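In: Model the following, please.
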Amino acid sequence: MEIISHEVEKLFDPTGILPGDRYEFLLNIEVPEDDELYSENGLYIKLIYAVDDRGPRIAQYQIFESITDTYLDFALDEEEEAAISDYCKQFIE
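Out: A predicted model of the protein is given here:
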């Protein structure tokens, strides 16, 4: 899997209930054709990246097909999650 572009936005919690900071990332990704996740329509991952007293981490993520915005019920493996977390860490304020 390769991240080809991204968008990031810092989320604001007007209630102050959630500790730390939250960021929403949209990651456009490419996967090899032989990967079970592959789609001709392209893929993106929408994720919430949290930075709080537990440290920086992926709080949640969802994978979507790009053209149709169809949710795909797949999970990333630990190595992929670690790579994405490292990638996101570079772009937080």
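In: Going by C-alpha atoms from here, please, whenever you check contacts or count neighbours.
Out: Fine.
In: Give me the most central residue, the chain.
Out: Computing the C-alpha centroid of the chain and ranking residues by Cα atoms, centre = their mean puts L47 first, at 3.5 Å.
In: next up, for comparison:
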Amino acid sequence: MEITGYEVEWIRDPFGILTGKRYEFRLDLDVDAEDDLYTPNGVYIRAVYRVENEQGKLVTYDLVEKGTDRLLEFDLEDEEETELAAFCEQHWQEAE
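Out: Sure, this is the predicted structure:
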């Protein structure tokens, strides 16, 4: 999985319902044409990352087709999910 670009934004919780802080990531991917995940439009990941007491955790993610915003019915492999969580851990502070 190669990340070619990303954006991160702090998700505001005006009512204080959620514990910790949530961050939404949009990560553009370079997907090989031989990969099952490949689409001609391209693919991005929309992920939510939570930080509470300086501990971070990947809450959820979706694989989405660019242009159509259609959710793709795929999950990342365990190794890729670990890589995604590590990327979020390294970059969530950029939204502050």
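In: Quickly find the element holding the residue nearest to the centre of structure 1.
Out: strand 43-52 (DSSP states H and E).
In: So which elements touch that strand?
Out: Helices and strands touching strand 43-52 of structure 1, by 3 or more Cα pairs under 8 Å, 6 or more residues apart in numbering; DSSP states H and E, are strand 21-30, strand 55-65.
In: Tell me the secondary structure at L84 of structure 2.
Out: With DSSP: H, G, I helix; E, B strand; the rest coil as the basis, L84 of structure 2 sits in helix.
In: Please say which position in structure 2 E78 of structure 1 maps to.
Out: For E78 of structure 1, the aligned residue in structure 2 is D78 (criterion: TM-score structural alignment).
In: How about V8 of structure 1?
Out: V8 of structure 1 maps onto V8 in structure 2, with residues paired by TM-score structural alignment.
In: that's a strand at that match, yeah?
Out: Yes - if the criterion is three-state DSSP, then V8 of structure 2 is within a strand.
In: Need the nearest residue in space to it, chain neighbours excluded.
Out: Of all residues not flanking V8 of structure 2 in the chain, F25 sits nearest, at 4.5 Å (Cα to Cα, 6 or more residues apart in numbering).
In: before we move on, what about E7 of structure 1?
Out: Leaving aside its sequence neighbours, E7 of structure 1 sits nearest to L26 (Cα to Cα, 6+ apart; 5.2 Å).
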